[in-house]
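>>> Sequence below, structure please.
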Amino acid sequence: MNYPSRLVEEAVLEIAKLPGIGKKSALRLALHLLKSDLGVTHRLTDALLNLREKTTFCTICHNISDGDICQICGSFKRDDSILAIVQDTRDVLAIENTGQYTGKYHILGGIISPIQGIGPNDLNIESLVERVRNNPEIKEIILALSPTMEGDTTAFYISKKLSEYNLKVSTIARGIPIGGDLEYTDEITLGRSIVSRVNF
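Take a look at the predicted model:
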């Protein structure tokens, strides 16, 4: 691709490093910024710098936060007795968008994956155990992890680590998506849906 200037090319190459953005989209964004008021670019630059330099992580659940404690952990409206264990912040956002969950979270920062060299010590599992040990209000752990081999391994490991505590340990339901056809559902999902059937 030929660029009108070296400066445009440098901007396009940097923008294209972002996930989901190809060089054409990056060029469109760069040209948009070039045509926009200079203040637009300054505000974007300031927002990105603040994101990198001022964002912290909650000392309780490891969620992205503006301070030591995130809004969810600091809220008196949340149910302290239920703790959803998730892989990362994107999972928190997905669950929050449902409007169905009122408990709190614990973010692992990944899942156990020997192939990628990620072991239990690389995750926020020990802080989870300590959190359960020090907070008798926690009565239920929801293992809200992806239904993959790594997710199941992580869930099994966590359930073993927490087995000495008097907790209800559950997992999110797995089955046929709403509006899905049985004939297109894979055998494992269909089998689990039948085994984990609920009363009608």
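>>> only C-alpha atoms for contact and neighbour calcs from this point on.
Will do.
>>> can you map out the strands along the protein?
56-57, 64-65, 79-86, 103-107, 140-143, 168-171 (DSSP state E).
>>> Pull out the buried positions in the last one.
Of the residues in strand 168-171, those buried under the neighbour-count criterion (16 or more other CA atoms under 10 Å) are residue 169.
>>> what's the answer for the third one, then?
Of the residues in strand 79-86, 80, 82, 83, 84, 85, 86 count as buried by neighbour count, 16+ other CA under 10 Å.
>>> Next, the angle from it to strand 103-107.
Using axes from the mean of the first three to the mean of the last three CA atoms, to 10 degrees, the direction of strand 79-86 lies 30 degrees away from that of strand 103-107.
>>> other SSEs contacting strand 79-86?
Packing partners of strand 79-86 (3 or more CA pairs under 8 Å, 6 or more residues apart in numbering; DSSP states H and E): strand 103-107, strand 140-143.
>>> my guess is residue 158 contacts residue 125, does it?
Yes - with contact defined as CA atoms under 8 Å, residue 158 reaches residue 125; the gap is 7.3 Å.
>>> what separates residue 161 from residue 126, distance-wise?
From residue 161 across to residue 126, the span is 9 Å (CA to CA, to the nearest Å).
>>> Could I get the buried residues of strand 79-86 in a markdown table, plus columns for distance to residue 56?
Shown next, in a markdown table, are the buried residues of strand 79-86 (distance: CA to CA, whole Å):
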| residue | distance to residue 56 |
| --- | --- |
| 80 | 22 |
| 82 | 24 |
| 83 | 21 |
| 84 | 21 |
| 85 | 20 |
| 86 | 18 |
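>>> The structure of the following sequence is requested for comparison with the preceding one:
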Amino acid sequence: MTPDAVDRIRALVRDVPNFPEPGVMFRDLTGVFASAQGLRDTADAIIATAPEGIELIAGLDARGFIVGATVAARLGIGFVPVRKAGKLPPPTTAISFDLEYGRATFELRDTTVNAGQRVLVVDDLLATGGSARAAGALLRRSGAHLLGYSFLVELIGLAGRESLEADPEAGGVPVHSVLTLPA
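Model (predicted):
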């Protein structure tokens, strides 16, 4: 990943202060998604740090679908959506997890992931790590071999990376991000 590519991606991220509430700096990634070059740069940056032997990309609902599907297409491999509860027809496997403001549930359609399949989790943003950690657990429960996590943006100071790296069930899989920005 060249410094120019990182600069191009960062220039496409819009900082929106005090949204959705006072004191929060929202990182609007719409500019990255709307730019063909931004999508290429993002996918190439994730691929450059990805572990060997990926067989499937798993993207988290909803913006992780954009990033993950782009990476999968560039690699010529499949993509599986990790969906919010109630979005997939049964049969599904589900996992619930805590958020800062409540609980959420992810679902994965049964038989989407083959036992032992080597999967990389891709999402747009790493904050506290709760949703990515839950997705990793859901994929492992479905028989996947989790290779790691990759993000377009990592928010520093929210301990998301530390949460993922400390997950004893994940076995110390790598965590990568294209951009690191203050929370």
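>>> Could I get the TM-score for this pair?
The pair, once superposed, lands on a TM-score of 0.36 when counted by TM-score structural alignment, normalised by the length of the second structure; 101 aligned residues with a CA RMSD of 4.6 Å.
>>> one step back: among the helices and strands packed on strand 79-86 of the first structure, which comes closest to residue 94 of the first structure?
Comparison of these against residue 94 of the first structure by CA to CA identifies strand 103-107 as nearest, at 12.4 Å.
>>> Which elements pack onto that closest one?
Contact analysis of strand 103-107 of the first structure by 3+ CA pairs under 8 Å, 6+ apart lists helix 71-74, strand 79-86 as its packing neighbours.
>>> any chance of these in CSV, with distance to residue 95 of the first structure too?
Output for those, formatted as CSV (distance: least, CA to CA, whole Å):
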stretch, distance to residue 95 of the first structure
helix 71-74, 13
strand 79-86, 10
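>>> how about these, which one is nearest residue 52 of the first structure?
Evaluated with CA to CA, those place helix 71-74 nearest to residue 52 of the first structure, the distance being 19.2 Å.
>>> Going by length in residues, pull out the top strand of the second structure.
strand 145-156.
>>> Let me know the next secondary structure element after that strand.
Per DSSP states H and E, the first helix or strand lying C-terminal to strand 145-156 of the second structure is helix 160-165.
>>> Please list the residues outside the following helix or strand past that next one that contact it.
Next helix or strand after helix 160-165 of the second structure toward the C-terminus (DSSP H and E): strand 175-182. With CA atoms under 8 Å, 6 or more residues apart in numbering as the contact definition, strand 175-182 of the second structure has outside contacts at 6, 10, 42, 45-46, 49, 148-157, 161, 164-165.
>>> Mind checking which of the residues you listed are buried?
When those are checked for burial by 16+ other CA under 10 Å, the buried set is 6, 10, 42, 45-46, 148-155, 161, 164-165.
>>> All the helices of the second structure, residue numbers only.
3-12, 30-34, 36-49, 63-75, 130-141, 160-165 (DSSP state H).
>>> Just want the angle from the third one to helix 3-12.
Interaxial angle of helix 36-49 of the second structure relative to helix 3-12 (the same axes, to 10 degrees): 130 degrees.
>>> Next, count neighbours for residue 143 of the first structure.
Residues lying near residue 143 of the first structure (other CA atoms under 10 Å) number 23.
>>> and if you look at residue 14 of the second structure?
Residue 14 of the second structure: 15 surrounding residues under other CA under 10 Å.
>>> Thought residue 27 was touching it, still the case?
Yes - taking CA under 8 Å as the definition, residue 14 of the second structure is a contact partner of residue 27 at 5.9 Å.
>>> Residues touching stretch 92-101 of the second structure, excluding its own?
Residues outside stretch 92-101 of the second structure that contact it (CA under 8 Å, 6+ apart) are 85, 103-110, 130-131, 134-135, 137-138, 142.
>>> could you point out the longest helix in the first structure?
Longest helix in the first structure, counting residues (DSSP H): helix 38-54.
>>> Who are the contact partners of residue 71 of the first structure?
Going by CA under 8 Å, 6+ apart, residue 71 of the first structure touches residue 65.
>>> Let me fix that, I meant to ask about residue 108 of the second structure.
81, 82, 83, 88, 92, 93, 94, 138, 139 are the contacts of residue 108 of the second structure under CA under 8 Å, 6+ apart.
>>> who are the neighbours in contact with the residue nearest to the first one when sequence neighbours are not counted?
Nearest residue to residue 81 of the second structure in three dimensions, chain neighbours excluded: residue 59, at 5.2 Å (CA to CA, 6 or more residues apart in numbering). Taking CA under 8 Å, 6+ apart, we find residue 59 of the second structure in contact with 65, 66, 67, 68, 69, 79, 80, 81, 82, 121, 122, 123.
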